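Engineer: Got a predicted structure here, sequence first:
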Amino acid sequence: MKLFYAIQATGNGHISRAIQLYPHLQKFGSVDFFLSGNNATLPVDLPVKYKSKGCSLLYSKCGGLDYLAIAQNIKPIQMYKDAKALPLKQYDVIINDFDSVTALACKLQKVKSVQFGHQASFISELTPRPEKKSFLGETIFKHYAPSPKHIGLHFEQYDSFIYPPIIKDEILQAEPKDLKHITVYLPSFDKDCLEKAFNKLPGQQFHWFLSEVKTKHTIKNITYYPVNQQYFNESLITCHGIITGGGFETPSEALYLKKKVLSIPILNHYEQECNAAALKKLGVQVLSEVGTNFEDRIENWLNASTETPTIEANNINETLQFLFDTYHAPY
């Protein structure tokens, strides 16, 4: 069986998930990957056969989306050409992790696909949303990468087609420790936005992962790290807690390890606002913005005696079997 797997490379989570899935997918057949988007920072150790600039999310300086830069980065004519050029009819199964180019290609070439991943979970109305829904956000969930079939991933099973998060082997096999540092991964924030707040807590050590950092180094109470999978896994496994955005993969791994999580969703990023709503239901502390007294909020979070929720890890082979059964079922 020949498999086509589309990765939306607007962030590292989609790539990390695909890397974990790859050896399991190989049990079902040969796999060719399509990488769409250009602002992920993880190395892609996968057999990527096709690429497109696609549509990528770009960030402002301190925690928001840069809509002008996003709009300027979209090349609809090139995306249409890329979609027409994908030889999808060569493949027996097309798996789409929320990529618009692949969805368009399926429509143009009249082939079926299955949307697989975190975004697929939002097809269900039962998946948590913030108090105020976004019409634009809901439209994107339904129409950005449409597919007749969906297999979702989320913190809990909100609907019958939603499965637990896919956790990396390094996390599954880890023996967590608490070496008291706080891991920080906030890719939508520049260093200048948060550095002073961290320095105002001199007794607390921070491991801060930044795309602009090239080599690991320590200044005062902050150790700066490049975005590197091995460094990050080690820091997460041994941290006391993590300050991160409103993504899916990183909070999932942290909660699986029973670590404290402080989530700061990207401003005006509806998917992250939805994830924040789900995290709140689990009892995780969420900040809608950093504010001027961020150091006080960090201290309050560290001192809070809330119980860390437990989440399950995905049984990948079982989930993939369900995916292939769903794909081949009548539409």
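Structural biologist: Ah, there it is.

Engineer: Going by C-alpha atoms from here, please, whenever you check contacts or count neighbours.
Structural biologist: OK.

Engineer: quick one: D192 from I264, how far?
Structural biologist: As defined by CA to CA, to the nearest Å, D192 lies at a distance of 17 Å from I264.

Engineer: The two: which has the busier surroundings?
Structural biologist: Set D192 next to I264 and count neighbours by other CA atoms under 10 Å: I264 wins out with 22 against 10.

Engineer: May I have the residues that are in contact with the more buried one?
Structural biologist: Counting by CA atoms under 8 Å, 6 or more residues apart in numbering, I264 touches 243-246, 286-290.

Engineer: E299 too?
Structural biologist: For E299, the contact set (CA under 8 Å, 6+ apart) is empty.

Engineer: Wait, a strand at it?
Structural biologist: No. In this structure, E299 is helix, not part of a strand, as judged by DSSP: H, G, I helix; E, B strand; the rest coil.

Engineer: ok, now how distant is it from V101?
Structural biologist: With distances taken as CA to CA, E299 is found 44 Å from V101.

Engineer: same deal with D178?
Structural biologist: From D178 across to V101, the span is 43 Å (CA to CA).

Engineer: between the two, which one's more packed in?
Structural biologist: Comparing D178 with V101 by other CA under 10 Å, the one with more neighbours is V101, at 30 against 14.

Engineer: Now that one: closest residue in space that isn't a chain neighbour?
Structural biologist: A83 (5.4 Å; CA to CA, 6 or more residues apart in numbering).

Engineer: quick one, what contacts the one you found?
Structural biologist: Counted by CA under 8 Å, 6+ apart, A83 has contacts 101-102, 104-105, 108.

Engineer: who's in contact with stretch 108-122?
Structural biologist: Contacts of stretch 108-122 (CA under 8 Å, 6+ apart): 83-84, 88-89, 93-98, 103, 106, 127, 141, 145-154, 161-162, 248, 271, 323, 327.

Engineer: my guess is the residue nearest to V101 is in a strand, correct?
Structural biologist: No. Going by three-state DSSP, the assignment for A83 is helix, not a strand.

Engineer: ranges for the helices of the stretch 201-331 of the chain?
Structural biologist: 229-238, 249-256, 270-282, 294-303, 316-328 (DSSP state H, counting those that start in this stretch).

Engineer: Cross the contacts of stretch 108-122 against helices and list the overlap.
Structural biologist: Of the contacts of stretch 108-122, the ones assigned to helices by DSSP state H are 83-84, 103, 106, 141, 271, 323, 327.

Engineer: Now distance to V31 too, for the residues you listed, in CSV please.
Structural biologist: Formatted as CSV, these follow (distance: CA to CA, whole Å):
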residue, distance to V31
A83, 19
K84, 20
A103, 18
C106, 18
F141, 26
E271, 28
L323, 15
Y327, 16
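
Engineer: Structure two is appended below for comparative analysis:
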Amino acid sequence: MKLSIIIPTYNEEEYLPNILESIKRQNFKEDFEVIIADANSTDKTKEIAESYNCKIVPGGLPGIGRNNGAKVAKGELLLFLDSDSVLTNDYLNLAIKEFEERNLGIAITQIVPLEKGFINEITHEIANYMTKQISHIKPHGAGCYGILTYKSLHEKVNGFDETLDFGEDTDYIERIGKISRFKVLDKPKLLISTRRLEEEGLKNITIKYAKSTAKQMVGKKVTLDELDYSFEHSKSQKKKRIFYSLCGEGLGHAIRSGVVIKYLIDQGYDLIVFASDRAYQYLNSKFDNIYEITGFNTVYENNSVRNKKTFVYNMKDVPSDLKNNMNKMYKLAKKFKPDLIISDFEFYANLLSHIIHVPLISIDNMHVLTEAEYDSPRKYSKDRLFSEAVVHAFIQGADKTLIYSYFFPPLKDEENTRYVDPIIRDEIYKLKPRNGDHILVYQTSDSNKKLIRLLKNNPEKQFIVYGFHKDERDNNILYRAFNEEQLYNDFKDAHCVITNGGFSFITEALQLGKPILSIPVKKQFEQILNAIYIQKLGYGEHHDTINQRILDNFLDNVPEYKKNIRENYRRHIDNSETLNVLKETIEEVLNKSE
């Protein structure tokens, strides 16, 4: 027999048919066989292999699987392929012809991305170029891109080194290259899936392969743990796997999620995170495995939510957003196989949970609107009904619901719902607040022009304003674009704060003992309820609008509000209590689902 094609697999029901079909289409006249080395797949991988009349042998890590395949191989030549690759037309004929004409002992193939797009194509072109350049220095091959060799040479070097959990392909190529000739083939091309690139991101993949190549070039071995790299069946996959998805509007969800994500990673969970807009930008600068999705955005005008415009703005993109987001999340779910989904008020995670039948934990501050019993003024009844409907639409049927809150009205379902204390950034805990002269103004949007006019009419007072996305001084107003380090300093030294009704900023202000003048965005009932309780608890004031009388009255009462916060607000030294509750809830839900 001329050729044996060996493919290691683990849960590859999505990709395996593609490569087997591409092999079936080859116009290769000589005898060959296909051997699948399967690592105990739990999906339909083995059934698919059997339907294509493949031999099936036990697998494991890639090196083990390839060796097991080679042991039963009858071919003179061995071709090692990955299961997510696809052979181009006439690949086998071109590869073997060039291999034999150039009198080679081992060779690899150049690659082309299966998924089109400029980034995919340019990165694969660079990979081909670098592989060919390095091959002039020493035999090398990052990734099993069609390793072609003789079975006799495979046996002479005792196959792949099964003690290596990473770089076993490069080690194999180098050892055979020392006793024969190695080249990167010019003519045949192998189509390669970009799923690893999509899952880990270009930056992460580049760093990992650059690090591994540099070490291998000087003869050093590299491990999976060093690179934080995993195969589906490797040791790291024993960790519980979580999809964490969060609302991208504003930065409140992102800031607290940053604390939660770090904690979960430190606790040994494998995480993939989905976020949109500013939340994605914020988290992507701090963590790996952050994936961008599109989210819903609120339209603000004159410090008011415009419900009709918000509806029109979002609905025009819903069909494409729904398709693109769910396609990305579903594909990653099939690969990553999450044990649990956690949503911080993110809509698509809720849908995915129901589609793939994975338990869902909801953790946010929004669910106080629907899960608690409380009174609110009748003038807000329409806003309340609308906001409750939005919360119900975003998350349905969570297995457990955790609600961040600084006020605690009775819950409707205490068995499956509980309050947790707000998450505060560690940097806020470390601050030593003092009573400065400036008033810190923090806005969710830049639509409150009336507030700015009022601040200008108080030239004897100094205001530092965030939310208008600029660094600029206008007499007594100092505008700042968002910068965490700068915000910490402005926060700790503020005399008091003026804000909308954003939950995260309010809770951090309370932690620092800063009285709050809250002017919620009109029609946004979550902010309105936050502000109602600020006034009810004596921590500041709630007003639908602001004028000189309201500002003066608030400033006159700042000492009293400081006293109330100091005596009644339960301040913390860290987030451990809330994070421990989250971990307990995760383990409870996971144990129940097993």
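Structural biologist: The structure has been received and is ready for your questions. Here the structure is a predicted model, which is why all the values come from computation and not from measurement.

Engineer: Between the helices of the stretch 201-331 of the first structure, which one is closest to Y22 of the first structure.
Structural biologist: Within the helices of the stretch 201-331 of the first structure, the stretch nearest Y22 of the first structure is helix 316-328; the backing value is 10.5 Å (CA to CA).

Engineer: Quick one: list the elements packing against the closest one.
Structural biologist: The contact analysis (3 or more CA pairs under 8 Å, 6 or more residues apart in numbering; DSSP states H and E) places helix 316-328 of the first structure against helix 12-25, strand 149-153.

Engineer: Specify the angle between the shortest one and helix 316-328 in degrees.
Structural biologist: With axes from the mean of the first three to the mean of the last three CA atoms, to 10 degrees applied, the angle from strand 149-153 of the first structure to helix 316-328 works out at 160 degrees.

Engineer: Pull the residues that contact strand 149-153 of the first structure.
Structural biologist: Identification of contacts with strand 149-153 of the first structure by CA under 8 Å, 6+ apart yields 113-123, 161-166, 323, 326-327.

Engineer: Recalculate using a threshold of 6 Å.
Structural biologist: Strand 149-153 of the first structure has contacts (CA atoms under 6 Å, 6 or more residues apart in numbering) with 114-118, 120-121, 161-165.

Engineer: Cross the residues you listed against strands and list the overlap.
Structural biologist: Taking DSSP state E as the definition of strands, the contacts of strand 149-153 of the first structure contribute 114-117, 162-163.

Engineer: thinking again about what came up before, what about the aligned residue in the second structure for the residue nearest to V101 of the first structure, distance to V72 of the second structure?
Structural biologist: Under the alignment (TM-score structural alignment), A83 of the first structure pairs with M326 in the second structure. For M326 of the second structure, the distance to V72 of the second structure equals 42 Å [CA to CA].

Engineer: about what we covered before: would you show me how to pick out the buried ones of the contacts of stretch 108-122 of the first structure in PyMOL?
Structural biologist: Only the buried entries of the contacts of stretch 108-122 of the first structure go into this PyMOL selection, using 16 or more other CA atoms under 10 Å:
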select buried, resi 83+84+88+93+94+95+96+97+98+103+106+127+141+145+146+147+149+150+151+152+153+154+161+162+248+271+323+327
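
Engineer: So T139 of the first structure versus S147 of the first structure, what's the distance?
Structural biologist: T139 of the first structure is 14 Å from S147 of the first structure, by CA to CA.

Engineer: Check the contact between I6 of the second structure and L77; I expect there is one.
Structural biologist: No. The criterion here is CA atoms under 6 Å, and I6 of the second structure misses it with L77 at 10.7 Å.

Engineer: ok, those two, which is more surrounded?
Structural biologist: With other CA under 10 Å as the criterion, I6 of the second structure and L77 differ in neighbour count, and I6 comes out ahead with 29 against 24.

Engineer: my read is the more buried one is in a strand, agree?
Structural biologist: Yes. Assignment of I6 of the second structure by three-state DSSP places it within a strand.

Engineer: What lines up with it in the first structure?
Structural biologist: The criterion is TM-score structural alignment: under it, I6 of the second structure has no aligned partner in the first structure.

Engineer: With I122 of the second structure instead?
Structural biologist: Alignment note: I122 of the second structure maps to a gap in the first structure; criterion TM-score structural alignment.

Engineer: Now do I122 of the second structure against L227 of the second structure, distance only.
Structural biologist: Taken as CA to CA, the span from I122 of the second structure to L227 of the second structure is 24 Å.

Engineer: between those two, who's got more neighbours?
Structural biologist: Shown here are I122 of the second structure and L227; by other CA under 10 Å, L227 has more neighbours (16 against 13).

Engineer: Distance of Y224 of the first structure relative to P251 of the first structure?
Structural biologist: As judged by CA to CA, Y224 of the first structure and P251 of the first structure stand 20 Å apart.

Engineer: typed the wrong thing, it's A83 of the first structure
Structural biologist: A83 of the first structure sits 33 Å away from P251 of the first structure, going by CA to CA.

Engineer: Same question for L35 of the first structure.
Structural biologist: With distances taken as CA to CA, L35 of the first structure is found 24 Å from P251 of the first structure.

Engineer: out of these two, which sits in the busier spot?
Structural biologist: P251 (25 against 22).

Engineer: Can you pull up the most central residue in the second structure?
Structural biologist: V273 (2.2 Å; CA atoms, centre = their mean).

Engineer: what's the neighbour count on the aligned residue in the first structure for N475 of the second structure?
Structural biologist: Taking TM-score structural alignment, the alignment pairs N475 of the second structure with K220 from the first structure. Counted with other CA under 10 Å, the neighbours of K220 of the first structure add up to 11.

Engineer: Tell me which residues touch whatever residue of the second structure lines up with I15 of the first structure, please.
Structural biologist: Counting by TM-score structural alignment, I15 of the first structure lines up with A254 in the second structure. The neighbours of A254 of the second structure, taking CA under 6 Å, 6+ apart as the test, are A279.

Engineer: Could you check how far A254 of the second structure is from I134 of the second structure?
Structural biologist: Noted for A254 of the second structure: a distance of 42 Å to I134 of the second structure, by CA to CA.
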